[in-house]
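Novice: Here is a sequence together with a model predicted from it:
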Amino acid sequence: MEAEATKPTVETLADQLSGYLDASRINQVRRAYYYAEQAHEGQTRRSGDPYITHPLAVARILAELKLDHQSLMAAMLHDVIEDTGIPKDALSEQFGESVAELVDGVSKLTQIEFRSRAEAQAENFQKMTLAMARDIRVILVKLADRLHNMRTLGHMKYEKRQRISHETLDIYAPIAHRLGMHTLCTELEDLGFKNLYPMRSKYISKAVKKLRGSHREIIDDIRGKLEEKLQERGLPGRIIGREKHLNSIYNKMKFKHKSFHEIMDVYAFRIITDSVDDCYRILGAVHSLYKPLPGRFKDYIAMPKANGYQSLHTTLFGMHVNIEIQIRTEEMEHIANHGIAAHWLYKNDESPVLEVSQRRVDQWVQGLMEMRERADDSLEFIEHVKVDLFPDEVYVFTPRGKILELPGGATPVDFAYAIHTDIGNACVACRVNRHLGSLSQPLQSGQTVEIITAPGARPNPAWLSFVVTGKARSSIRHFLKNQKRTESLDLGKTLLKKSLSGFGHRLADFSEDNRQHVAGHNRVSSFDNLLRDIGLGHRMAYIIARQLVTGQRQSAQAKIAGAGEVSGESKRDSVTIRGTEGLLLRFANCCKPIPGDPVMGVMDSGHGMVVHSDTCHRLPENEAERHQLTHLKWAKDIADEFSVELRVELERQRGVIAEVANAVAMADGNIERINVEEQNARLSIVNLELRVNGRRHLARVMRRIRNIRAVGHITRVRH
């Protein structure tokens, strides 16, 4: 972006617009300027300039991007609703519904006070998402507004400069990058960096200028050889040097641990040509001039980046230095610099490049809307989105050959959710390049990924430890929250029914009024929420049962007083468990209960029920606390496997461990872990952790192991 001329006027803007807008539209922009000038009469900026200089400067930034006349009118009027009290309806009458909507959208994106800066940014981002979904031009006007504010930040107080710079680097620059607006993005980043770290910015800037002067000869020599090669082959192309930006240099030094000279010893050029065919021909020409570095070639023309960026990238080795070259067409150059803003310049042409760019932006905004609906609050939403704002992309294929771009480090689970939320939720396995692969393995560009789903499958909470895309993370969390709500309701209802049976009642005996009265007494909004609290372990089923009975029969004091005697009955009414109840039923690691063991349930506040063996030393011993335990019984037809630990004492012999493992396998057991401890020269102790589906199965496994001649003693371990 060029530096602004001193004291620009609406007429200098009109001259700028005459290059791509007709006279009637330029007059509409003029009319918006005079309306805004009148509305802001008497208002000044911190610099002392009349306030109208700001809207005019924002419009000039958009004019450089060659945006349409409605966006320019909205830029002129973007502070009118907020700062002058003129209503949206008045703007609609004067300038039409579209312009009024744009102005209203931009006004709603302005900063409002929240409890914390993080929350303010997150809330703003949610608003931006809604605004972008309605009209992408809203964010373009807002980005231009932010750019001019960053250019004139010097008049602000230090604290405000810091806050605005952080917000620019955290939110606005990444959005500009995601929309493919490279020129605007790099200026926002450099201005943010300069205001946050003035000394570091000054030092790097000085070092760059010094180095550029001493390298001038090498740069001119390389450019001369490239131009000579293009002329020799008869290829059209203009060669321009690429400047490295201060914020980019600083980030590479900080995060990639590179020295300043390592970064600056790479010479970067861009070759702009006429057609896609010429791009590939020029690639061949430069590769014949200097040797390409293996693994450093990227074809973003065949596979564009997520923000629509297209170019050929290659790194060459010549004249004892590395030379980075980007090759692209004029149209690709314009779109690389201005991204989605280029849409209005090319909208009358049939531009396939623009169509791809527009479609990708639409998909991204749609994805943001989905995440916004699933997130519980604005901070969770922005946590999911920030990952997607800096995608270091990998490109993978579906079995039908469709290309999907994902952030670097993405896994098959991210891929599954990128296709559709339902496919992600039902994903059980994957094939990578036709071979079964792990769901947690990071994908590489060029791989073909096939997702295997199963009816009734559901997301695994462990996936949250390795997924990287915001969509996958938000979808998994959303599903697990809903699952937890459903499971806590079912478990709470089961526990309450069991407690009520001890009082000689059923849940159906109580009216809706009675239930609501008890819910209100416990300060929860509904009886279902009260049941969820019981299921999560926040409340005791016995107490809620007593409140229901007391509430219905105030007169039957004797029966209620004798409730403690009746509770003995409730011990015989056990809750049946299958072992597959989901998130709210866990099996204690201390005693590792398996089907067939007598078991008790202990409520763990917020996490549901933990199942212990009834002889476990961790269970409370005094009668008052044992009264709070839930008596459980196992369902008859359990097919699931449970973890159990065995301790085997045996004579040391060659191949005896293999015999033990074989014995477990013959009894259909599954060894998870094996650990051998040396006791003395003659005896060893083997600790086995294996999976069985109940006590009978365990007895069969132990019998097989006991039959091995070298085995002296075998016991089940309970910690």
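Specialist: Looks like it arrived, so ask away.

Novice: Could you use CA atoms for every contact and neighbour count after this?
Specialist: Will do.

Novice: For residue 104, which residues are in contact?
Specialist: 78, 81, 88 (Cα atoms under 8 Å, 6 or more residues apart in numbering).

Novice: Could you identify which of those residues has the most neighbours?
Specialist: Counting neighbours by other Cα atoms under 10 Å, residue 78 comes out on top of the contacts of residue 104 with 27 neighbours.

Novice: And for the residue nearest to it when sequence neighbours are not counted, the neighbour number?
Specialist: Closest residue to residue 78 apart from its sequence neighbours, by Cα to Cα, 6 or more residues apart in numbering: residue 103 at 5.0 Å. Applying other Cα under 10 Å, we find 29 residues neighbouring residue 103.

Novice: Against that first model, consider the following:
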Amino acid sequence: MLSDDELVDLIKVYNPRSDESLIRAAYAYGMAAHEGQLRSSGEPYFSHPVEVACLLAEQRLDDATIVTALLHDTIEDTGSTFRALEKRFGGDVAQLVDGVTKLTNLELSSVETEQAENFRKLLISMSKDLRVILVKLADRLHNMRTIKFLPHEKQVRKARETMDIYAPLAGRMGMQWMREELEDISFRVLNPDARQSIMRRFITLKKDTGDLIPRITEDIRKLLDDCGVEAQVMGREKKPYSIWRKMQEKGEVFGRLSDIYGFRIITGSVEDCYVALGAVHRRWAAVPGRFKDYISQPKSNGYRSIHTTVSGRSAKRVEIQIRTRQMHEVAETGVAAHWSYREGERFENPFAVDPVRWLAQLTERFEAADNPNDFLEHVKLEMFTDQVFCFTPKGEVIKLPRGATPIDFAYAIHTRIGDSCVGAKVDGQRVPLWTRLRNGQSVTIIRAEGQRPQASWEDMVVTGRAKAAIRRSLREEHRAGHIALGREIARVALERIGKKASDKALRTAANQMGLPDADELLARLGAAEVTGRDLVGTLYPELIDQSGRPGHAADADAERPIVGLGDGQRAQPAPCCQPIPGERIIGIAVKGQGVQVHAIDCPTLAALEDDAENWIDLAWTPSAARVPHLASIEATVANDAGVLGRICTLIGEQHANISDIVFTDRKPDFYRMVIDLEVRDMKHLHNVQTALEADSDISQVRRLRGASAEPVRHKV
């Protein structure tokens, strides 16, 4: 653990005007407050705040942030208070410490919403003072560096949280070095065998080829000297997790994986960057499709650099990044560049872009989200994806995540434009709304008054903004129907246990579930977000048997695929929706035919609302997945040789059985087919669809439900 003298000396290197007395006072206060406390490693607890302060000092941050690091656990873990800190160190420091404390002490309603709520509050706190998250990230980094002293279960939980939230957050804020280290430590905890395997392969590669990094570095230096460019050249191996992720994404083994080496050229000017790029491309062959110019088109967090991949020495692909010194400082420190000091003065880097605007927009967009898990999904989509740049007809640039569609483009302009979208033109040509946009394309949105978002749009879009707007519109449009359907579900569920779905009972259940009113409860029942069993369990938990459904334990016979049927009743899947395990189901008693089992979103149910007394609340048992269930999918594929065989192979690899294939449309360049599959459950079907969607010759895969499950079929 560094002494206060050593910490002060570290800060004085970049900020000679630092308030030495304030740093020493915070050091003494924190040490006294944590006196007698130990970490899991057995070290004095105060060693942790000191290490966090050192991490922030290495990023040249201001005194208030360093002091916050030294005190960040005092309110949480000691007898200190906000008022005491405010009196001793001022309001700025007290507010920062309080912000970090609130992030740590989140009281959450359930395990399912914990991560989403944590992320929501992280972003809200960040929008108030960005230094809170700088301290939090440094706090998490040091905790991850010492994670081996925790019990294994806690290590896994912390590593997963870090991989899902803190690592991508650090990356989005431009602190790439921190992201890589957080990912690598988490990877070591979550998949130690895979990480060891990659490390062993690196050792083997060096034995076979020698250490290529110094040799390629020398090649680049000589090349730059010949063209008169003064630059610093650095080389490194990619991190194990980065390599593992590429192996998973590309489906390649380590030996065939390219660009596992990365090199940086740091020049003195933008002009020298392009001179260096030309020299590199003259010397080595550039890999097509692997060139990105983030100098002319910077990322939203201010990142600027030229990226290119070339076939270098020994035909090994290497990635080269070219940037100026100032660009490199922003690339290394990201948002911390806004608070950095140099020789006692705040250093203004012309390339630093304040990401507070992005954070504020993100927080505003999702702060009122109904479902915290939707919020987490949207934020992850915003944070993990690279961007493409498209143009409006007037030439305005619209930034979108990679894979975005014209619908995403429309919603990025304005919600009203997205809601009323009926078509799109890309570079003057009419295209389907599911088309994936590429850099530099010009997009024109075709609108129509009275148009409303379609349910299928949600599967087409990738941006959180578009998904939220579509779901909100669909929710408003279908709310009345959901409430009516939910009322019948509530009535049937409560009548089965001899109770009435009175207004008071519904209000009580809504209050217990933390919902604003009974209508919201009924709407969620109708939308399958809450089940009849949830309602009964909330009001009358003593009437719920061990299977989790109202009634008698005998109904939960593990050998029966469906529970909820009466004595002598038999069930059969409805052909209109082909329900499979994993979907919520409703039974309809049909005279002479037993009980037809429908998925909750089956259109047929809407036509049977007046016959609700015949509705039966059903559920799948775990044994349901032991037998095959029929599901139909439609695939749009390229009309090339070998595609059909590859589709059959992909389905077979997922251990699904093909019971029928029918071609519904054949064109010179593509054809559509309907494939009837036998699958175990929804997860099994999803795995099949994912495997097919990953194939480059398959442009679209969707499940056929309701009326769409009966296309006009042409045998070929």
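Specialist: Yes, it's here. Keep in mind that this is a model prediction, so the values were computed, not measured.

Novice: Now check the second structure for the residue matching the residue nearest to residue 78 of the first structure.
Specialist: Alignment note: residue 103 of the first structure maps to residue 97 in the second structure; criterion TM-score structural alignment.

Novice: Hmm, residue 375 of the first structure is touching residue 478, no?
Specialist: Yes: in this structure residue 375 of the first structure lies within contact range of residue 478 using Cα atoms under 8 Å: 7.3 Å.

Novice: Let me know the secondary structure of residue 446 of the second structure.
Specialist: strand (DSSP: H, G, I helix; E, B strand; the rest coil).

Novice: Skipping adjacent residues, who's closest to it in space?
Specialist: In space, and not counting its chain neighbours, residue 446 of the second structure is closest to residue 423: 4.9 Å by Cα to Cα, 6+ apart.

Novice: Quick one: name whatever helix or strand follows the strand or helix carrying the residue nearest to residue 78 of the first structure.
Specialist: Under the criterion of DSSP states H and E, residue 103 of the first structure resides in helix 97-108. Counting by DSSP H and E, the next helix or strand C-terminal to helix 97-108 of the first structure is helix 117-134.

Novice: counting contacts, what elements does that next one pack onto?
Specialist: In terms of contacts (3 or more Cα pairs under 8 Å, 6 or more residues apart in numbering; DSSP states H and E), helix 117-134 of the first structure is packed against helix 137-151, helix 352-374, helix 378-389.

Novice: so which of these is the most packed in?
Specialist: Neighbour counts (mean count of other Cα atoms under 10 Å) averaged over each of those peak at helix 137-151, with a mean of 22.

Novice: Show me what that helix is packed against.
Specialist: The criterion is 3+ Cα pairs under 8 Å, 6+ apart, and the helices and strands that helix 137-151 of the first structure contacts are helix 53-64, helix 69-77, helix 97-108, helix 117-134, helix 182-196.

Novice: what does stretch 159-166 of the second structure correspond to over in the first structure?
Specialist: Against the first structure, stretch 159-166 of the second structure falls on residues 165-172 (TM-score structural alignment).

Novice: Quick one: distance of that stretch to the chain centre.
Specialist: Its chain's C-alpha centre and that of stretch 165-172 of the first structure lie 18 Å apart, by Cα atoms, centre = their mean, to the nearest Å.

Novice: Need the distance between the two termini of that stretch.
Specialist: By Cα to Cα, to the nearest Å, the extent of stretch 165-172 of the first structure from end to end equals 10 Å.

Novice: same check, this time on stretch 421-438 of the first structure
Specialist: With Cα to Cα as the measure, stretch 421-438 of the first structure spans 19 Å from end to end.

Novice: if we can go back for a sec, out of the helices and strands packed on helix 117-134 of the first structure, the one nearest residue 228 of the first structure is which?
Specialist: helix 352-374 (29.9 Å; Cα to Cα).

Novice: Skipping adjacent residues, who's closest to residue 462 of the second structure in space?
Specialist: In space, and not counting its chain neighbours, residue 462 of the second structure is closest to residue 404: 5.7 Å by Cα to Cα, 6+ apart.

Novice: Likewise for residue 180 of the first structure?
Specialist: residue 339 (3.9 Å).

Novice: again, but for residue 480 of the second structure
Specialist: That would be residue 523: by Cα to Cα, 6+ apart, it lies 7.6 Å from residue 480 of the second structure.

Novice: average offset between the helix or strand containing that neighbour and the first structure?
Specialist: If you go by DSSP H and E, residue 523 of the second structure is part of helix 518-526. For helix 518-526 of the second structure, the mean deviation from the first structure after alignment is 8.8 Å (mean Cα distance after the TM-score superposition for the first structure).

Novice: what's the following helix or strand past that helix aligned against in the first structure?
Specialist: Note on helix 518-526 of the second structure: by DSSP H and E, the next helix or strand toward the C-terminus is helix 532-539. The counterpart of helix 532-539 of the second structure in the first structure, using TM-score structural alignment, is absent.

Novice: Helix 532-539 of the second structure to helix 518-526, inter-axis angle?
Specialist: Angle, helix 532-539 of the second structure to helix 518-526, by axes from the mean of the first three to the mean of the last three Cα atoms, to 10 degrees: 140 degrees.

Novice: and helix 532-539 of the second structure, how far from the chain's centre?
Specialist: Averaging C-alpha positions (Cα atoms, centre = their mean) puts helix 532-539 of the second structure 31 Å from its chain's average.

Novice: which helices and strands does that helix pack with?
Specialist: With contacts taken as 3+ Cα pairs under 8 Å, 6+ apart, helix 532-539 of the second structure sits against helix 464-495, helix 503-512.

Novice: So which of those helices is the most surrounded?
Specialist: Counting by mean count of other Cα under 10 Å, helix 464-495 has the highest mean neighbour count of these, with a mean of 19.

Novice: so what does that helix touch, helix or strand wise?
Specialist: helix 372-384, helix 406-413, helix 415-419, helix 457-460, helix 518-526, helix 532-539, strand 615-620.

Novice: can you rerun that using 7 Å?
Specialist: Applying 3 or more Cα pairs under 7 Å, 6 or more residues apart in numbering; DSSP states H and E, one finds that helix 464-495 of the second structure contacts helix 372-384, helix 518-526, helix 532-539.

Novice: Can you give me the distance of the counterpart of residue 257 of the first structure in the second structure to residue 244 of the second structure?
Specialist: If you follow residue 257 of the first structure across to the second structure using TM-score structural alignment, you land on residue 251. The gap separating residue 251 of the second structure from residue 244 of the second structure is 10 Å, by Cα to Cα.

Novice: One more: residue 387 of the second structure?
Specialist: From residue 387 of the second structure to residue 244 of the second structure the distance is 23 Å (Cα to Cα).
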